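> return a 3D structure for these sequence lines:
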Amino acid sequence: MTVTTAPAGTWFITPGHAPDRFTTAHTCGADVALVDLEDSVPAAAKPTARAAARRFFTTSAMAGSTLGVRISSPATLDGVHDLTTLTAFPVKPQIVLIPKVESPRDFDIVAGILDTPDYTPLLYALIETPRAVQTLPSIVRADRIAGVLFGTADYAAAIASTMEWGPMLYARSALVTSAAAAGIPAIDSPFFDLDDLDGLRRETEQAKALGFAGKSCVHPRQLSTVAKVFRPTDEEIAAARTIVEAAETAGGRIIRIGHQMIGPPMVAAARSLLTRASMPHEVHA
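Sure thing, here's the model as predicted:
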């Protein structure tokens, strides 16, 4: 089963060597649920995680969230093992998240191993190194790219900074700009303080304002906060409807609503918001 559009909104990731958590991932209501074979899995547990991940993808589970997997870098032996294991799964992931992407070559490797006439998963790039930020214009033009995610933990470690909003702003801005230029969604990094829901809300609001289409979560309790931020408010929906209705009667001319001049880009943004608002949202804490 393959999805044909790039999901945004809430993303949730669970470690592959802990299959007792799979049901939570399937039922938490995230827009995208990923099983992880990379950073959250200790080296000694990676073979166990590969074997267990097979059970993450079932026909019944596919009826809920869009399901995917984060593999290890395809430039590593673990990544090669991950990819060859995925080819034997009876039900395959809809999304494959590729970490440590620094070149379009990573997409060629993954697609070359996984793609078949009946299966072409959505490939997302995890951008988490300074070199990746420098080469974003070429990465986002990869033939098989469906979207990008930002990884603050590795990026902050690479530049010897904290993960606060300020030090990460340049990389985030570069990411959303490159993604927008390529017409693909950008998903923000997780917020790692599980007990600071106010901090999570503030960072999520900043990410949305900057242009991110969603945010990753590392615990189910974070999902409702992130979903509420990215879900259009009643006021935003009403304003968007006013813009669209006025535009439809204006015959393509620039219109004025209140004190604001409304041109085609604002109309397109209003239509996009109404589309997002029409999608079902159900998150279970």
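> from here on, just use CA atoms for contacts and neighbour counts.
OK.
> can you give me every residue that contacts residue 165?
The neighbourhood of residue 165, defined by Cα atoms under 8 Å, 6 or more residues apart in numbering, consists of residue 203.
> kindly report the same for residue 143.
Taking Cα under 8 Å, 6+ apart, we find residue 143 in contact with residue 107.
> in the stretch 51-200 of the chain, which spans are strands?
With DSSP state E, counting those that start in this stretch as the criterion, the stretch 51-200 of the chain has strands at 66-70, 95-98, 122-127, 145-150, 186-188.
> would TSV of those strands with mean neighbour count be doable?
Listed next are the strands of the stretch 51-200 of the chain as TSV, based on neighbours: other Cα atoms under 10 Å:
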stretch	mean neighbour count
strand 66-70	25
strand 95-98	25
strand 122-127	25
strand 145-150	25
strand 186-188	29
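> to check against the first, give me the structure of this:
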Amino acid sequence: MTSTSRPPGRAWIITPGLHQHRFVSAQRSGAAVAVVDIEDSVALPDKQTARTASEAFFALTDPPCTLGIRINSLTTVEGFKDLIALAAYTARADLIVVPKVESPRDVELVAAALDADGYTPGIWALIESPRAFDILPAIMHAPRLGGVVFGSADYAASVRCGLDWDALHYARSALVNAATAANIPAIDAPTSEEIARARAIVTAADASGGTVTAVDGQMCGTPFFEAARAIIADADRMP
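I've put the predicted structure just below:
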């Protein structure tokens, strides 16, 4: 499996690596990407068990979506144990989600450990610290980087702010700008309020026959309609 075999979409689902009984349902949930997690959802004493169990997540024949794994941070021993285990997997992940990335070197280490003849997994970076935002352009231009995910909860904890839109507006804007400049995708799931507004915009667009209209006092035209439909399409694929 190579990183170009099945491009990831915006609707992702994550399931803990210890819960094998959930593997198939996660993969068949309708999400574009199903990720098995051996980082935050697994306590330290259970890490090795999760590593071993998670190989079964990739053994399904002809899975209906892209399959990934979130490993532990490469600033920890557990992260390097993860890479050693993944390199020995017979059934392999389509993509690797690397948490707490703060340097392009993190991406290079994963590629060096896992790339092999006929196998180059997509490598996605979780951006979730102020230090990462300080060097976003360098991270974004790591040659093997496939995309980025905003780790809003960890970022908010590190800067001691809320999880509401206004509190995280700078970080989200900076991430999207840097990713767009580097021509790589960025993932950040919409809030329930954003989904509701998108549905209101699409409803207004349909009622107006696609012409410029107003939603809550704001004029909306074709760019707004297209963006709203994209949000709804992603939200409707989520479990």
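> re the thing from before, would you turn the strands of the stretch 51-200 of structure 1 into JSON lines with distance to residue 260 of structure 1?
Listed next are the strands of the stretch 51-200 of structure 1 as JSON lines, based on distance: least, Cα to Cα, whole Å:
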{"stretch": "strand 66-70", "distance to residue 260 of structure 1": "38"}
{"stretch": "strand 95-98", "distance to residue 260 of structure 1": "40"}
{"stretch": "strand 122-127", "distance to residue 260 of structure 1": "37"}
{"stretch": "strand 145-150", "distance to residue 260 of structure 1": "32"}
{"stretch": "strand 186-188", "distance to residue 260 of structure 1": "28"}
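> looking at those strands, spot the one closest to residue 235 of structure 1.
Nearest of the strands of the stretch 51-200 of structure 1 to residue 235 of structure 1, taken as Cα to Cα: strand 186-188 at 24.2 Å.
> contact partners of that closest one?
Outside strand 186-188 of structure 1, the residues within contact range by Cα under 8 Å, 6+ apart are 8-9, 147-151, 172, 175-176, 179, 207, 211-216.
> and it, how far from structure 2 on average?
Aligned to structure 2 and superposed, strand 186-188 of structure 1 gives a mean residue distance of 0.5 Å (mean Cα distance after the TM-score superposition for structure 1).
> ok, residue 68 of structure 1 touching residue 32?
Yes - contact criterion Cα atoms under 8 Å: residue 68 of structure 1 and residue 32 qualify, at 7.3 Å.
> just to revisit the earlier point, restricted to helices, list the contacts of strand 186-188 of structure 1.
Members of these lying in helices (criterion: DSSP state H): 172, 175, 176, 179, 207.
> show the contacting residues for the spatially most central residue of structure 2.
By Cα atoms, centre = their mean, the mean C-alpha position of structure 2 lies nearest to residue 149, the distance being 4.4 Å. By Cα under 8 Å, 6+ apart, the contact set of residue 149 of structure 2 is 124, 125, 126, 127, 186, 187, 188.
> closest to residue 22 of structure 1 out of the ones in helices among the contacts of strand 186-188 of structure 1?
If you rank those by distance to residue 22 of structure 1 using Cα to Cα, residue 207 comes first, at 27.7 Å.
> any idea where the helices of the stretch 101-250 of structure 1 begin and end?
Remark: helices assigned in the stretch 101-250 of structure 1 by DSSP state H, counting those that start in this stretch are 105-114, 130-134, 136-139, 152-159, 165-182, 197-210, 223-230, 234-250.
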